[in-house]
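Participant: Show me the folded form of this:
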Amino acid sequence: MSDWTRVEHFLHTDPQDVGCDEAMAVLEIYAELTHTDPAAARLRYPGVAVHLSQCGPCAEDLAGLLRALVADEADS
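Facilitator: The predicted structure is shown next:
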């Protein structure tokens, strides 16, 4: 990604995006809700949903939490 591409990406960031810090603060809760009802998670935390659609590292963290929840269910 070139420097100009990064600037373009920054300038087109959705204003609803809560950013990494706020997303990480509720990610475990968001993951649990997503696991049971993805639509409810997006409705309750729209800024987190927007952020996760734009931030690869945070989306990867969510994916890891969801895998852990699935594995935990399988062990139960």
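Participant: contacts, neighbours, all on C-alpha from now
Facilitator: Noted.
Participant: buried set for stretch 32-50?
Facilitator: Using 16 or more other C-alpha atoms under 10 Å as the burial criterion, the residues of stretch 32-50 that qualify are 32-34, 41-42, 47-50.
Participant: here's the other one to compare against:
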Amino acid sequence: MNGWAELDRFLRTDPRDVGCAQAMELLHVYVELVAQDTGAERRHPGIAAHLRACGPCSDDFEGLLAAVTGQDD
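Facilitator: Sure thing, here's the model as predicted:
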């Protein structure tokens, strides 16, 4: 392993990505907006960008969304 994959992933990071800490701090707000279909991505583009790039945070989002909407995958 030479680290090229990690470097490539870093270089393709959306500059709007807010990172894990901020995404998790506002995840409950973002989930409520998604559940209500009220333009979550438009209102919080940095969180949307982060969830597209971060598997663990995306998993947390999906789980919380399922809990809020009562859906069980």
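Participant: Which of the buried residues of stretch 32-50 of structure 1 fall within strands?
Facilitator: Using DSSP state E, no member of the buried residues of stretch 32-50 of structure 1 falls in strands.
Participant: which among those residues gets closest to residue 21 of structure 1?
Facilitator: Distances from the buried residues of stretch 32-50 of structure 1 to residue 21 of structure 1 were compared by C-alpha to C-alpha; the smallest belongs to residue 48, at 10.2 Å.
Participant: quick one: contacts for residue 16 of structure 1?
Facilitator: When the contact criterion is C-alpha atoms under 8 Å, 6 or more residues apart in numbering, the partners of residue 16 of structure 1 are 46-47, 50-51.
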